[in-house]
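Q: Sequence first, then the predicted structure:
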Amino acid sequence: MTFSLVARCAETGMFGLAISSSSPAVAARCAYARAGVGAVASQNVTDPTLGPLALDLMQGGMAADEAIAGVSDLGKFIEYRQVLAVDKNGATAIHSGPNSLGIWTQAQGPNVASGGNMLANDSVPQAVVDGFLNSAGHLGDRLIAAMRAGLAAGGEAGPLHSAGLLMVDKVAWPVAELRCDWTEDCPIENIATAWDVYKPQLDAYVQRAIDPREAPSYGVPGDE
């Protein structure tokens, strides 16, 4: 019921993830990233413990493939799960259990991995990877481009209702965490609209957290 990608920006070291599903609030259960460590999507009959587990293993020094092997060994009912990871070096790994739902498949490229289940066809993850690799600019722009490419390739077999975009970079909190938890419209386009609004303000929000004395104005009445 989901397709997603995890990715690393080779220029900045920023990590990101984008995901969409027919289920509600998909990003709340499936999206995980840690600055300087990696990004993980845990999906398909979701076990939310697997994302933090994979990140902990990578933070402890494992590469993405080692971390996914560790998740496969330690996770419960792993035959039902899909878990995607990208590490600090841009290496990727994917576990797709044989009990993943419907049409399920996966694809990988430099600094990017995509997987999905209950897909309209088995070409969607490769379209997501190609959409990322063929795009340029900010990591957020590339994540949106990749998800749009997956949607254009067929997307999920059923209607999409939720989506999310998560990015981390240098600080301990997400620099962007945008979600559409339910809509009858296209949640990917809702996230794209939110990103267009948030992108020009991203650096300012980080600066306000680090040192508000050096931050730009807040843009509210009475602010000078």
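A: Arrived safely, thanks for sending.

Q: From now on I want contacts and neighbour counts done on CA atoms only, so please keep to that.
A: Noted.

Q: residue ranges of the strands in this protein, please?
A: 2-8, 15-21, 31-34, 38-43, 82-87, 92-96, 105-109, 112-117, 162-168, 174-180 (DSSP state E).

Q: Specify the stretch among the ones you listed that is closest to A63.
A: strand 82-87 (6.2 Å; C-alpha to C-alpha).

Q: Which elements pack onto that closest one?
A: Judged by 3 or more C-alpha pairs under 8 Å, 6 or more residues apart in numbering; DSSP states H and E, strand 82-87 is in contact with strand 2-8, strand 38-43, helix 50-59, helix 64-74, strand 92-96, strand 112-117.

Q: Show me what the last one is packed against.
A: The reference is to strand 112-117. strand 2-8, strand 82-87, strand 92-96, strand 105-109, helix 124-133.

Q: Can you give the contact residues for that strand?
A: For strand 112-117, the surrounding residues in contact (C-alpha atoms under 8 Å, 6 or more residues apart in numbering) are 1-8, 44, 82, 84-86, 90-94, 100-108, 124-126, 128-129, 132, 156.

Q: next up, a second structure to put side by side with the first:
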Amino acid sequence: MTFSIVGRCAETGQLGIAISSSSIAVGARCPWLRAGVGAVASQNITLPALGPQILDALESGLEPATALDQALTRNGYSQYRQVALLDSQGRSALFTGSQALGVHNAQAGEQCVAAGNLLAERGVVEAMVHAFEQGSGPLAERLLAALQAAMAAGGEAGPVHSAALQVVDDLTWPLVDLRVDWAEQDPIGELEHLWRAYRPQMRDYVTRALDPTRAPSYGVPGDE
């Protein structure tokens, strides 16, 4: 039903998640990130509360495995959950419950973790890790390449309909927060199209926020 890649850029310290699902609006429930703290993908039969709880535990100083175990124990029904996370140092933790849907897998790699359920085959997760590790360029592009590799390896057992990409840097808000909440076909391709449009403007929006006197204009009504 869902596959995701959580990654960290060793050069910049950025953290990010790219995720896709057969369900609507996967980006509204499953990816959770906090600058300087960590990134959590909570999926399968999703409990959105796990993301913020794990990030709070990481911020308090707990190691990833302990933070994950604490959140799962606190909420119960862990047999239905699948969670993948990285902290700001690149340390990882993974969990897949006994009631995970269909074919499922989870794997840690270099500066990344990937997980999926209701997959076409277990190798989909391995393809994501390999693509991320072999990728270059901005973190967002390496994450998107991992999603495309997942699809090339078979993706889900059925069609996917939503996708999301989030990246945090050193700001309190996301540097990248792009979503395709529903597409009949190729939501990952639509997400890549959004990224191509957003990338040239990304840093300008940071400038606009931090120093409005230097804000570039994009010619929209009222923007002079």
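A: Received, thanks. Because the structure is a prediction, the values reported are computed rather than measured.

Q: Can you calculate the TM-score here?
A: Once the chains are laid over each other, their TM-score by TM-score structural alignment, normalised by the length of structure 1 reads 0.97; 224 aligned residues with a C-alpha RMSD of 1.2 Å.

Q: For P52 of structure 1, find the nearest of the strands of structure 1.
A: Ranked by C-alpha to C-alpha, the member of the strands of structure 1 that lies closest to P52 of structure 1 is strand 31-34, at 6.9 Å.

Q: buried set for that closest one?
A: 31-34 (16 or more other C-alpha atoms under 10 Å).

Q: Which helix runs longest in structure 1?
A: Counting residues, the longest helix found in structure 1 (DSSP state H) is helix 139-152.

Q: with structure 2 superposed, average distance for that one?
A: Its match in structure 2 and helix 139-152 of structure 1 itself, once the structures are fitted together, sit a mean 0.6 Å apart by mean C-alpha distance after the TM-score superposition for structure 1.

Q: Distance of G61 of structure 2 relative to A84 of structure 2?
A: 18 Å (C-alpha to C-alpha, to the nearest Å).

Q: higher neighbour count, those two?
A: A84 (29 against 12; other C-alpha atoms under 10 Å).

Q: ok, now which ones touch that one?
A: Taking C-alpha under 8 Å, 6+ apart, one finds 6, 40-42, 92-95, 106, 113-115 in contact with A84 of structure 2.

Q: ok, back up a step: nearest to S162 of structure 1, of the helices and strands packed on strand 82-87 of structure 1?
A: With C-alpha to C-alpha, the closest approach to S162 of structure 1 among those belongs to strand 2-8: 9.6 Å.

Q: Tell me the spacing between Q43 of structure 2 and E133 of structure 2.
A: Counting by C-alpha to C-alpha, the gap from Q43 of structure 2 to E133 of structure 2 is 22 Å.

Q: So the two - more neighbours on which side?
A: Comparing Q43 of structure 2 with E133 by neighbour count (other C-alpha under 10 Å), the higher total belongs to Q43, at 30 against 17.

Q: check contacts around that one.
A: 2, 30, 81-83.

Q: just these now: which is nearest W195 of structure 2?
A: Using C-alpha to C-alpha, these come closest to W195 of structure 2 at C30, 19.4 Å.

Q: Roughly how far does the closest residue to E110 of structure 2 other than its chain neighbours sit from G7 of structure 2?
A: Of all residues not flanking E110 of structure 2 in the chain, E133 sits nearest, at 6.3 Å (C-alpha to C-alpha, 6 or more residues apart in numbering). Going from E133 of structure 2 to G7 of structure 2 by C-alpha to C-alpha gives 9 Å.
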